[in-house]
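Participant: what follows is a predicted protein model with its sequence.
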Amino acid sequence: MDTLEFQNYAGNHLPDDEVTRGEHGAAELCAGTVVLCSLYYIRLMKERRRRQVEQRRRVLRFRRTKARERLRFAVLWTSRVLSSRAVSTTTSVTIKESLGRQSDSNGCPSTLWDSVIEKAFTNFDWLESFRMTKSTFAYLCDQLRPTIEGIDNDMPSAIPVEVRLAMTLWRLGCSCEYRTIERIFGVSRYTIAKVVGEVCEAVVSILTPKFITVPRGEILQNTMKAFEQRFSVPQLAGVIGTFHVAICPPGELTGQYFNTKGWHSVVLQAVVDSDHCFWDLNIGSPGNSSDSQVLLTSELYEWGTEGSLFPNVTRYVGGVEIPVYMLGSRSYPLLPWLMTPFSEQSLPEHSELNKHFSSALSTSKEAYDRLKGRWSCLLKRINSDLSFLPIFVATCCTLHNICESRGDPFQEHWLEEAAEEELEQPSDGEEEEMEPEPMSEEIRDTLANTVWKQNGGL
């Protein structure tokens, strides 16, 4: 009896309930087989991705090791040439005068550094070692050279500006210990700490006022236009958020710096524009402070309440005059110049506006991700005096803005590495219980109705 005859025989001679059970059993068997095959395929794909990630990490570790060796060679070669030339001069000429005589020749420190590093470093080496392109590095040298060279330090030998900047960027980007930097640059840890401090102070005094400032005029208009194009909310000038920077337990008032996640920190409050650049910073509040507490003690709040934060550039929307405002999470108070999402979404307009606000709030998170990805020193406990910490963090934010504004590439694996090393951040606090002003609620309701109508609401 062939298969077809058997099927006909079974269908004609078996009871209907047995035939049905057989059909269900076959269907269940097929479904189970499909599920098992799917689970096996998913497992294979996960294992494949894991191997790819591990391979990529091994390649990155190897390339970074080679980059570190090439940097050490370039630094030591430059230092050796400069030392030999300094010794060859007369004893009555100081090292600083010796370098001054070389400044008009092809053997000056900067030219020497450029020639050595050009041959030793690839583009990958530059990004991994200094987290910026060569052109941005050269720009920083030009901007900081007059200040850094004018510092009257007591170092045993003159260190070119390029090497000092390289030390600082390596410290900020690679987050390695001072003994590692000591081996690479061939100078003592005391000298490295002194150089890093001086370069950070120069960056904050010279470049921070240029690159971190409240938007005005055409810049403000472009910022609001970009936010509206991306998130459909008018008059938005920035998104405010916080980031906790880990510190070693301070000697005094330790409890104030102990945050809700169980580690000591200071709070960085920053306002971000549509291009992930910071335009206001507040650094140094203790880690146990809530978002609203940090805001209320900042100059930003003082400017906002005085009406001097933004120019009087209003826009009529739905018959209501909408001022320029910032956006924050529910942990912030609702103010005419600071909007927050609705806590109760009883109306569809409220839910729609919250969706757009949520998308806009991600701008702050993305900016912080890029900040700590590029300058991974912010991922580990910073062992420095609390009085210097604001300068250290402001340097990272300023360099972040410079790199972003100049279009320096950002490597995606920096985000992966940051996610693995970062301590768990304290979540947004409870909703601020300050009584909102009627004007604030009217502005938010108008925005909700406008966004709702723009997206097809009746």
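Facilitator: Arrived safely, thanks for sending. Numbers count the residues shown, from 1 in each chain.

Participant: CA atoms for contacts and neighbours, from now on please.
Facilitator: Fine.

Participant: show me what the helix or strand Cys37 falls within is packed against.
Facilitator: Per DSSP states H and E: Cys37 is located in helix 16-88. If you count contacts as 3 or more CA pairs under 8 Å, 6 or more residues apart in numbering; DSSP states H and E, helix 16-88 packs onto helix 95-102, helix 109-120, helix 123-130, helix 178-185.

Participant: structure two is appended below for comparative analysis:
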Amino acid sequence: MSAVRALALALLHIIFIYIQRSIDACNSYWMRVVRRRRMLRKSLALRCIPPPLWRTRRTAMNRARFLAVAGIRVPRRYWIYPRSRDWWDNFVTAIWDDQLWIENFRMTRETFNELVHSIGHRLSRQRTRLRNPISVEMRVAIALWYLANCSTYRQCMNQFGVGISTVAGIVLEVCLAIELELLSRVVCLGPDVARIMSGFQKLGFPHCIGAVDGTHVAICKFKGRGREYINRKKFNSILIQGTVDHTGRFIDAEVGWSGRNHDAFVFVNSAICTAMDAGVFVPGNPSLTIEGVTVPPLIISDAAYPMRRWLMKPFNRPHTPAEAYFDRCLTRARTIVERCFGRLKGRWRCLRSQLMVAEENVTCIATACVVLHNICELKGHGIPEDDSPVRPVEVDEESLELPVGDRRHREEGKLVRDALARHMFRNREI
């Protein structure tokens, strides 16, 4: 009897434990149901709160996390938010004439179509069953509108009827395509060097192929790297060093150096300086012999740049009439690069104000503006009257202690400058 009794007690104990665990499981399930109902009531109550509470990005993210934890699936209201593209489809492409195209996109419809044809293969997207892609023409127009009208991504979104993230991606894609496809073809010296030298000869400076200078483009403060881009004007910027011909067209451009750097430092470390030192930038490297001194093709600059045998800068403190005459001729010819920067910023107004883009995208946008400037100059497109050229932001000229290796360049440059000054003074028009 004792064994049977022990077995019965064991069975009863097992049954009791099973019933107790079943009750605990039921209680747990019921508590989860009650908790979910409470959270559902809270979420429904939160939906009744006026919209301004949910406008900030952080609040919207917190709300999304809350609904995800609560297990509440909120269905999408729209797959694509409905926006109107009537302005682009029915007005710009159908009604606008060339004058309106130049005022808003800085180029005529014909030039716009040529640009689309040049970079279209990098911008075309595949059609899917879900949606049709944005056309290449509209992508290029969005980028040009942003660059020319100093607009924000949000303004472009409302203008063209696309999403704000779509605008940001399109602007960068188009600028990158312009840089990859057109930079080497448009920003170059070209084979007609004699025409450029003749143009500078008419401006008063002989045997010259270009004028070099730099300008600042304001940028936003990058997180953790703000002090690296602060220039002498006490704002964050990058430098555009441009070398232009007698018509104001860029033949070389160095973009992306920090505004903290001096113009001379950027120039010495640029590709054009290396090429001119090697004598390979100008095809054939034609030279003149003046008073026994060999004069290579010349580039003119202001006093902030270092002396080279091919880089002419003013005397600043002329002691003879020949030196004073040389300074006047050089200054008159060098103004072409200042006017070029003025037209660049007057045409592409995004360079006037602060570029609110990421650090890795600043150089791409500025380079695209330089390429598009050359295209507009070659086509003869002017600048609208309300976008008159502005004076570029320049740094103050500072005296530099040149390294020992630059003393040879300085002495060679002085020999060329003195011989050229005497030659120009003797052959001046009286």
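Facilitator: Received it, and whenever you're ready, just let me know what you need. In this text, all values refer to a predicted model and were calculated from it rather than measured experimentally.

Participant: got a TM-score for the pair?
Facilitator: TM-score for the superposed chains, counting by TM-score structural alignment, normalised by the length of the second structure: 0.74, backed by 343 aligned residues with a CA RMSD of 2.5 Å.

Participant: sorry, back to before: tilt between the helix holding Cys37 of the first structure and helix 95-102?
Facilitator: 90 degrees (axes from the mean of the first three to the mean of the last three CA atoms, to 10 degrees).

Participant: of the helices and strands packed on helix 16-88 of the first structure, which is nearest Glu28 of the first structure?
Facilitator: helix 123-130 (54.2 Å; CA to CA).

Participant: and the strands in the second structure?
Facilitator: For the second structure, applying DSSP state E gives strands covering 208-218, 237-244, 250-258, 288-290, 293-295, 298-300, 311-312.

Participant: where in the first structure does the first one fall?
Facilitator: What it means is strand 208-218 of the second structure. Counting by TM-score structural alignment, strand 208-218 of the second structure falls onto residues 236-246 of the first structure.

Participant: and if you look at the shortest one?
Facilitator: The counterpart of strand 311-312 of the second structure in the first structure, counting by TM-score structural alignment, spans residues 338-339.

Participant: return the residue of the second structure aligned against Ser387 of the first structure.
Facilitator: Checking TM-score structural alignment: Ser387 of the first structure goes with Glu360.

Participant: then Cys176 of the first structure?
Facilitator: Checking TM-score structural alignment: Cys176 of the first structure goes with Ser151.

Participant: what of Leu140 of the first structure?
Facilitator: So Leu140 of the first structure corresponds to Leu115, using TM-score structural alignment.

Participant: look up how far Gly163 of the second structure lies from its match.
Facilitator: To Gly163 of the second structure, Leu115 of the second structure is 24 Å away according to CA to CA, to the nearest Å.

Participant: just His207 of the second structure next, same as before
Facilitator: His207 of the second structure sits 53 Å away from Gly163 of the second structure, going by CA to CA.

Participant: quick one on the thing from earlier: now the strands of the second structure as a markdown table including mean neighbour count?
Facilitator: Listed next are those as a markdown table, based on neighbours: other CA atoms under 10 Å:
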| stretch | mean neighbour count |
| --- | --- |
| strand 208-218 | 26 |
| strand 237-244 | 26 |
| strand 250-258 | 21 |
| strand 288-290 | 12 |
| strand 293-295 | 16 |
| strand 298-300 | 23 |
| strand 311-312 | 26 |
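
Participant: closest to Val395 of the second structure out of these?
Facilitator: Using CA to CA, the strands of the second structure put strand 208-218 closest to Val395 of the second structure, at 7.9 Å.
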